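[1] Provided below are the primary sequence and the corresponding predicted coordinates.
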Amino acid sequence: MIKMAYIPIGVPTFDLEAAQIQFDDSVKVLREISEDVLVPEKPLLTLNDLKAYLGSISPDFIVLQNLTFANSAYAQMVVQHINCPVILWTLKEPVVDGTRLRLNSLTGAYSAANLFHQMGRTDFQYVIGSPKEEEVKKTLNAAYKAAEMKYKLKSLQVASIGHTPQGFGFGAALDSDLARVFGSTLHFVEARELMDKARKMKDEDATHEKNESERKMKNIQLLPEENVLSHHKLYKAYKDYIEANGIKAIASRCWPDYFVDYGTPVCGVLGLLNDNKIAAACEADIYGAVTMFIGMELSEQPVFFGDPVSLNVEENSITYWHCGTAACSLAREDLGPETGVHPNRKIGPTMEFGCKPCEEATIFRVGRKPDGSFRFFIANGEALDKPKQFYGTSVVVKTKQNAKQIVENSVQEGWEPHFAVIYKDVKQELEMLAKLLKIEICNY
């Protein structure tokens, strides 16, 4: 959890009684968002008061509020003292009655925003409205979540387990790119190293993994015993590597190695990791793993990861599918997280189910452009109540915008073929995160 600081600035020549009411209401709202919020004893109505307060805090996120009008010197002092994400909050004028201007918060916001731009701080967020407005609360919370997400990305350890197959280079990444744009650290390990560790294990070494698999993966015991035991050991090898290195997201090699060299797919392993909120992308898609991590953290639950494979124009829906790496907790309740074999290689275990419905879903992708810059694909929709569409795992999303146009435009614009379906509407948080990271926003 990041530390938030409330900075209510103003001058004493406006209506201080009205300002105090706004101050008290604002504190209540911010404490609903986070218990760890720094609040001054009283409104900061002089530069000296502001300077003293700034010297006493070290926040990760700032709510800079024009409690009344304040000239740009106040904003300049904030920028010079603290470098972290900021949301600028303008209060609505409480009374319009032909008499005194009580707060003049909006003019103060223009002064502050102009100063931010002049000093190169164009990454600030903005909200206008009273503390009691639901839209204001929603925007403040989204800004906090975006700032928290940026903070989490700075400490993110990502692992590439093996390299991308031929023709899947869209998932490859440079460690310098991840560090420069997201602040994240990229680890590399060969897939054969983890396969070798799994082969050398005794059956009893993976007892805990066996118990978890049997508890979560429906009908896994019906598959060949050799494959099931190999799955348990591979899961143990992956978990050991992840825990030893503090990994929160992995991009794993899958075909052909695990079928040909190891004899058992990694699909079920990735599904269990996803279920435990370790973002696990297949086909060694590193930016896909980062995509999943962001979606998991913002929604606080596993996300679906897969290819767009089918368009239904009449239903205005897109089907997302993959061979069988979805988290067990995403399975429909009627059949549960069934287990089967890979649709092409006929070896298991893989996950085999249609995903549960969700009224508000977000389709998301961290994309890398040919010039090395990044962009966010963001689309909203509803995960429909649909059975499994093909062998493997699938989810059908009815999009808010025209599904056919989304497909046509995203193909024309060269997006990668892997997307995350997030089980929550996090569009606003993603847009704010993109602004903080200076990444292009592409809404579909």
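    Sure, I can see it. Owing to the predicted nature of the structure, the values given are computational and were not obtained by experimental measurement.
[2] CA atoms for contacts and neighbours, from now on please.
    Will do.
[3] count of neighbours near A109?
    For A109, the neighbour count with other C-alpha atoms under 10 Å is 27.
[4] Now name the helix or strand holding it.
    helix 105-118 (DSSP states H and E).
[5] quick one: contacts of that helix?
    66-72, 74-76, 79, 88-93, 122 (C-alpha atoms under 8 Å, 6 or more residues apart in numbering).
[6] Show me what the helix or strand just after that helix is packed up against.
    Toward the C-terminus, helix 105-118 is succeeded by strand 125-128 as the next helix or strand (DSSP H and E). Applying 3 or more C-alpha pairs under 8 Å, 6 or more residues apart in numbering; DSSP states H and E, one finds that strand 125-128 contacts strand 86-90, helix 134-154.
[7] Which secondary structure elements does the shortest one sit against?
    In other words, strand 86-90. Taking 3+ C-alpha pairs under 8 Å, 6+ apart as the contact cut, strand 86-90 packs with strand 61-66, helix 105-118, strand 125-128.
[8] Need the residues that contact that strand.
    61-67, 105-106, 109, 113, 123-129, 140, 143.
[9] Of those residues, keep whichever come out buried.
    61-67, 105-106, 109, 113, 123-129, 140, 143 (16 or more other C-alpha atoms under 10 Å).
[10] just to revisit the earlier point, so how far is the helix holding A109 off the chain centroid?
    Centre-to-centre, helix 105-118 and its host chain are 30 Å apart (C-alpha atoms, centre = their mean, to the nearest Å).
[11] next one: stretch 177-190
    16 Å.
[12] My guess is I7 contacts V63. True?
    Yes. Between I7 and V63 there is a contact under C-alpha atoms under 8 Å: 5.9 Å.
[13] need the contact list for the residue most central in space within the chain.
    By C-alpha atoms, centre = their mean, the chain has its centre lying nearest to I294, at 2.0 Å. I294 sits next to M149 when contact means C-alpha under 8 Å, 6+ apart.
[14] dropping in the other structure now:
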Amino acid sequence: MLNIPKVKLGIVAVSRDCFPVQLSERRRAAIVASCKEKGIEIFEAKTAVENEKDVLKALDEVNAAGVNALVVYLGNFGPEGPETMLGQKFNGPAMYVGASEETGKDLIDGRGDAYCGILNASYNLDLRHLRPYIPEYPVGTDTEISDMIADFENIARVVLGLSKLKVMSFGPRPQDFLACNAPIKPLYDLGIEIMENSELDLFASFNEHAGDERIPAIVKEMEEELGTGNKYPGILPRLAQYEITLLDWAEANKGASEYVVFANKCWPSFQTQFGFVPCYVNSRLTGRGIPVACETDIYGAVTEYIITCATQNPPTLLDINNTVPKDMYDENSKAFEGYKLTDLFMGFHCGNTAKACMKYAAMDFQRIMHRGLEPDKEPDITRGTLEGAIKPGEITLFRLQSTAGATLRSYIAEGEVIDVDPKSFGSIGIFAVNEMGRFYRHILVGKRYPHHAGIAFKHTGKVLFAVMKMLGIEDVGFNQPANMLYKDENPFK
């Protein structure tokens, strides 16, 4: 994937001076060996931190090695001051974990007490206003710790990406479609840069790319990708021109940032001026790691980028759109087994989902826009969608959003796409999430979330939840089980 950070992990062992330092060093080496067996690359700093001078030595080691995500490992109780100073002075995300005891046959000189040391570390981390990643159960054997490090690698990739991200938007929200609009100040608080532009800026740049010598090569790429689904080949040169326009804009304007996403207005005047709908181009760039959110959804673009970094796979942005009809539910009872009708919904958008995430897909036209813009003629300016069924399998619903009062919130819910024909248009699929009906009412509706949901094509709730906590987002909603009432849920329903 393009446009995402490369994580360089490093591990530093710490040791309280009244414990044998060799205990931490030996346990650290075992973790590195376990990581190697699992294909996890990690730099092993040889300095074991016992005091503040050791902190400086260890930092010199990891910085010289290019480490940008640090595992602080309590191989024994650990020195709470130096070990938390290490995280404070390290310029990147950090993780704190400790060693579990290895055998009942060696609990005299071989006992490390890291179980106790993590408690002291947590207090000192709070004194320093630090938010490192601390796993749900942060002590373990070498193999257990290496599994935690694998999660941390994905978490760190998101944190690093957001710290060097620029959102480029084009155009304001339409008056009657404000649902995705929200204050952008909280994004600056996360270290994200935002560059808001006029649609005229985009249109002018697009026109300047007319006849660009790169257009034929992009058209050929599109033809190869679409294959037999290339229903409207005549629109491809316009789409290729637009794709080049966005890529050139990103390169020319990312400035001090390293990574970019787009949030672009795509209707109602886009079609009449540009002469197409941009959905297929949005899908292609998102599939390469450069999310392009439609409808000037800035938080949607950031949401997609978080998913991209967490999974290293393309995301999509879909409307939580419509219910599944009762007759469709009854006719496919075996496929929906284990789910209530209210656990189901259809996720839809015009045609912005990457082809790799589709069961089948073809170039088509946007039917809703066609009704209004060119109802009595063959599609022309409404061509450009990628339509078809979204592939079945695991998904995670996720969104980062600001309230009107500029407070960040998030939600996470794991589920799946069911392999049943949705019998409709657009990029669309039938989604199943346990207790979706209650989640819809008490999180999505109750907390005023917009209709756009980020979709990860795997279960990645554990990573996304940890990221939200590292970013300081306290309100993270999820699909609570039936025996767990939401705060405002009516117990007498």
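    Good, I have the coordinates. Every value quoted in this text rests on a predicted model; they were computed, and no experiment measured them.
[15] Save the helices and strands packed on strand 86-90 of the first structure as TSV, and put in distance to N276 of the first structure too.
    Output for those, formatted as TSV (distance: least, C-alpha to C-alpha, whole Å):
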stretch	distance to N276 of the first structure
strand 61-66	28
helix 105-118	41
strand 125-128	32
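[16] which stretch among the ones you listed comes nearest G246 of the first structure?
    Each of these has some distance to G246 of the first structure by C-alpha to C-alpha; the shortest is strand 61-66, at 25.0 Å.
[17] mean deviation of the closest one from the second structure?
    With mean C-alpha distance after the TM-score superposition for the first structure, strand 61-66 of the first structure departs from the second structure by a mean of 1.9 Å once superposed.
[18] now the angle from that strand to helix 105-118?
    Strand 61-66 of the first structure and helix 105-118 are oriented at 130 degrees to each other (axes from the mean of the first three to the mean of the last three C-alpha atoms, to 10 degrees).
[19] Read off where strand 61-66 of the first structure ends up in the second structure.
    Under TM-score structural alignment, the counterpart of strand 61-66 of the first structure in the second structure spans residues 69-74.
[20] what does that stretch contact?
    7-15, 24, 28, 83, 87, 90, 92-99, 114, 117-118, 149, 153, 156.
[21] So the aligned partner of E387 of the second structure in the first structure versus K233 of the first structure, what's the distance?
    Alignment note (TM-score structural alignment): E387 of the second structure maps to E352 of the first structure. Counting by C-alpha to C-alpha, to the nearest Å, the separation of E352 of the first structure from K233 of the first structure is 21 Å.
[22] returning to what we had before: the counterpart of the residue nearest to the centre of the first structure in the second structure and N313 of the second structure, how far apart?
    Counting by TM-score structural alignment, I294 of the first structure lines up with I306 in the second structure. Remark: distance between I306 of the second structure and N313 of the second structure (C-alpha to C-alpha) = 11 Å.
[23] on that earlier part again, list the buried residues of the helix holding A109 of the first structure.
    In helix 105-118 of the first structure, counting by 16+ other C-alpha under 10 Å, buried: S105, L106, T107, G108, A109, Y110, S111, A112, A113, L115, F116.
[24] Tabulate these (TSV), appending distance to R365 of the first structure.
    Shown next, in TSV, are the buried residues of helix 105-118 of the first structure (distance: C-alpha to C-alpha, whole Å):
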residue	distance to R365 of the first structure
S105	37
L106	36
T107	38
G108	37
A109	33
Y110	34
S111	36
A112	33
A113	30
L115	33
F116	30
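[25] Now flag whichever of those residues is closest to I318 of the first structure.
    Nearest member of the buried residues of helix 105-118 of the first structure to I318 of the first structure, counting by C-alpha to C-alpha, is A113, at 40.5 Å.
[26] So what's the residue count around D327 of the second structure?
    Quick note: D327 of the second structure (other C-alpha under 10 Å) scores 9 neighbours.
[27] Am I right that it sits in a helix?
    Yes. Checked against DSSP: H, G, I helix; E, B strand; the rest coil, D327 of the second structure lies within a helix.
[28] mind checking what it lines up with in the first structure?
    Mapped onto the first structure by TM-score structural alignment, D327 of the second structure lines up with nothing.
[29] Next up, the contacts around D327 of the second structure.
    Listed by C-alpha under 8 Å, 6+ apart, the contact set of D327 of the second structure is empty.
[30] what does D421 of the second structure give?
    D421 of the second structure touches A389, G429, I430, counting by C-alpha under 8 Å, 6+ apart.
[31] The second structure: which residue goes with H208 of the first structure?
    Checking TM-score structural alignment: H208 of the first structure goes with A217.
[32] helices or strands up against the helix or strand hosting its match?
    Element membership for A217 of the second structure, per DSSP H and E: helix 215-226. In terms of contacts (3+ C-alpha pairs under 8 Å, 6+ apart), helix 215-226 of the second structure is packed against helix 236-253.
[33] Skip ahead from the helix it packs on and say which helix or strand is next.
    strand 259-264.
[34] next helix or strand past that next one?
    helix 270-274.
[35] Where in the first structure does that following helix fall?
    Helix 270-274 of the second structure maps onto residues 258-262 of the first structure, going by TM-score structural alignment.
[36] In that stretch, which residues are buried?
    Y258, F259, Y262.
[37] Would you reformat those as CSV and include distance to E359 of the first structure?
    CSV is the format used below for these (distance: C-alpha to C-alpha, whole Å):
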residue, distance to E359 of the first structure
Y258, 36
F259, 37
Y262, 40
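[38] Quick check: the aligned partner of I11 of the second structure in the first structure vs E148 of the first structure, distance?
    Per TM-score structural alignment, the equivalent position to I11 of the second structure in the first structure is Y6. Remark: distance between Y6 of the first structure and E148 of the first structure (C-alpha to C-alpha) = 16 Å.
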